[in-house]
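Peer 1: Give me a 3D structure for the following:
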Amino acid sequence: MHILAGEKKGMPLVVPKEGTRPTTNKIKKSLFDSIQHLIDGSKVLDLYAGSGALGLEALSRGAAHATFIEKDQKAADCLKKNIDKLNYQDRSRIIVNFVERSFSHISTFDLIFMDPPYELDVKKITIDCCSHLNESGLLIVEQSKRAKFLDSLPWVKKKEYGDTVIYFFDKTLSKTDS
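Peer 2: Predicted structure coming up:
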């Protein structure tokens, strides 16, 4: 696992030995290539952050700031090491807590990445996240194709990569009753 592009291109990332399922480099490259125009100067939120690969990739590509939320202390320790190694301390914030308990501690963001455990039903959290998007913001959720939790929500875009599905949502989802 490493940074794919930007000022820290090629830098390796420390990944927790267990308890996380990092986004593959193939999916990460395709995802970031499709949203590159939204990244420069953006405020980013990385939920279920693990090693922080998505938020750190955004910082390397020009995001102004990234907030990371991760409940597992060992994963958060790896994330801290990655932030220190990349020298992003002044552009990063780590919250060690459950995602659903952290919404009162955050403001609004241009981009929100959510890569939860595949078996977790994140429909309500997905809707709640959209209320933390800026007007033109985007929520990007990675799920297993077998997990149908988000299929009934009004997504803006959906991309499939093998067993993985990436959903794109905008702020209008926060106003839905789904």
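Peer 1: Please make it C-alpha for all contacts and neighbour counts, starting now.
Peer 2: OK.
Peer 1: Geometric centre of this protein: which residue is closest?
Peer 2: The centroid of the chain falls nearest to F113 when counting by C-alpha atoms, centre = their mean (2.2 Å).
Peer 1: Who are the packing partners of the helix or strand hosting it?
Peer 2: In this structure, F113 sits in strand 109-114 according to DSSP states H and E. Packed against strand 109-114, as judged by 3 or more C-alpha pairs under 8 Å, 6 or more residues apart in numbering; DSSP states H and E, are the following elements: strand 43-47, strand 133-144.
Peer 1: Pull the distance from the last one to the chain's centre.
Peer 2: Taking the mean C-alpha point of strand 133-144 and that of its whole chain, the gap between them comes to 8 Å (C-alpha atoms, centre = their mean, to the nearest Å).
Peer 1: circling back to that earlier point, so the residue nearest to the centre of the chain makes contact with G52?
Peer 2: No: in this structure, F113 is not within contact of G52 by C-alpha atoms under 8 Å, at 10.2 Å.
Peer 1: any residues in contact with both of those two?
Peer 2: Taking C-alpha atoms under 8 Å, 6 or more residues apart in numbering as the criterion, F113 and G52 both touch D46.
Peer 1: now the other sequence, so there's something to compare against:
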Amino acid sequence: MRVITGSARGRRLKELEGMETRPTTDRVKEGLFSALQFDIEGRRVLDLFAGTGQLGIECLSRGAASAVFVERRPDAVQLIRDNLRTTELQDRARVVAGEAMAFLEGREKFDLVFLDPPYQSGLLEQALDRLTRFDILNPHGIIVAEHPADRRLPPLPPPYRLRRTYRYGKIAVSLYRREPDQENEEQRP
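Peer 2: You can find the predicted model right below:
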């Protein structure tokens, strides 16, 4: 598993042993970052259920302003810190050891949120619900949800809307965009 492009291009990232943490495949990661390439630079990123941290690290390598990595497993938290040191991106990163759902209640705002929990856990739908309920995305922000291709994700309430779903064999990635608030957009010069 390597960083695709940017300041840490080609750096090899460590992975955890076993099947509990399932890193995003290279094919999915390449397709995903091709779709997001103009939505990363200067943005605040949240890598929820971070695992190895590879998605947030890829964003930092591509010029994201900052990234927060949330992971509950102590061994994964240490691995994320190691991968950040390897890529020399720790100065714009914060690693949070804790439960993803509790973190969402903190009300920090982000521009790009990655959701890739264990597929059969039901956590993806819970995270989508909390993200929209606590409205932690900035206007024009994007939620990236990885899920099995045969599972359809629920529609989200306004101002969120499904932008597109990409399919990569048995894996799908759905992108939701937070539309701007009408009253705020009308007041812009």
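Peer 1: sorry, back to before: single out the most deeply packed of the helices and strands packed on strand 109-114 of structure 1.
Peer 2: Highest mean neighbour count of these: strand 43-47, a mean of 27 (counted as mean count of other C-alpha atoms under 10 Å).
Peer 1: what's the average distance of that one to structure 2?
Peer 2: Aligned to structure 2 and superposed, strand 43-47 of structure 1 gives a mean residue distance of 0.4 Å (mean C-alpha distance after the TM-score superposition for structure 1).
Peer 1: check contacts around L4 of structure 1.
Peer 2: Contacts were defined as C-alpha under 8 Å, 6+ apart; by that measure L4 of structure 1 touches G10, N25, K29, E57.
Peer 1: burial count for the second one?
Peer 2: When counting by other C-alpha atoms under 10 Å, one arrives at 14 neighbours for N25 of structure 1.
Peer 1: Which residue, neighbours along the chain excluded, lies closest to it?
Peer 2: Spatial nearest neighbour of N25 of structure 1, chain neighbours left out: M1 (7.1 Å); criterion: C-alpha to C-alpha, 6 or more residues apart in numbering.
Peer 1: Kindly report the same for E119 of structure 1.
Peer 2: Nearest residue to E119 of structure 1, sequence neighbours excluded (C-alpha to C-alpha, 6+ apart): A147, at 6.9 Å.
Peer 1: Need the counterpart of that neighbour in structure 2.
Peer 2: The equivalent of A147 of structure 1 in structure 2 is R151 (alignment by TM-score structural alignment).
Peer 1: hmm, back to that, check the gap between the residue nearest to N25 of structure 1 and E7 of structure 1 for me.
Peer 2: Per C-alpha to C-alpha, to the nearest Å, M1 of structure 1 is found 16 Å from E7 of structure 1.
Peer 1: Please apply the same query to E119 of structure 1.
Peer 2: According to C-alpha to C-alpha, E119 of structure 1 stands 35 Å off from E7 of structure 1.
Peer 1: Please say which of these two ends up with more neighbours.
Peer 2: Relative neighbour count places E7 above the other of E119 of structure 1 and E7, with 14 against 11, counting by other C-alpha under 10 Å.
Peer 1: Not counting sequence-adjacent ones, nearest residue to that one?
Peer 2: In this structure, E7 of structure 1 finds its nearest non-sequential neighbour in S60, 5.2 Å apart by C-alpha to C-alpha, 6+ apart.
Peer 1: how many other residues sit next to L54 of structure 1?
Peer 2: 27.
Peer 1: The longest helix seen in structure 2 aligns to what range in structure 1?
Peer 2: With secondary structure taken from DSSP state H, structure 2 has its longest helix at helix 74-87. Matched against structure 1 by TM-score structural alignment, helix 74-87 of structure 2 falls on residues 73-86.
Peer 1: To what extent does the matching stretch diverge from structure 2 after superposition?
Peer 2: Once fitted to structure 2, stretch 73-86 of structure 1 is off its aligned match by 0.8 Å on average (mean C-alpha distance after the TM-score superposition for structure 1).
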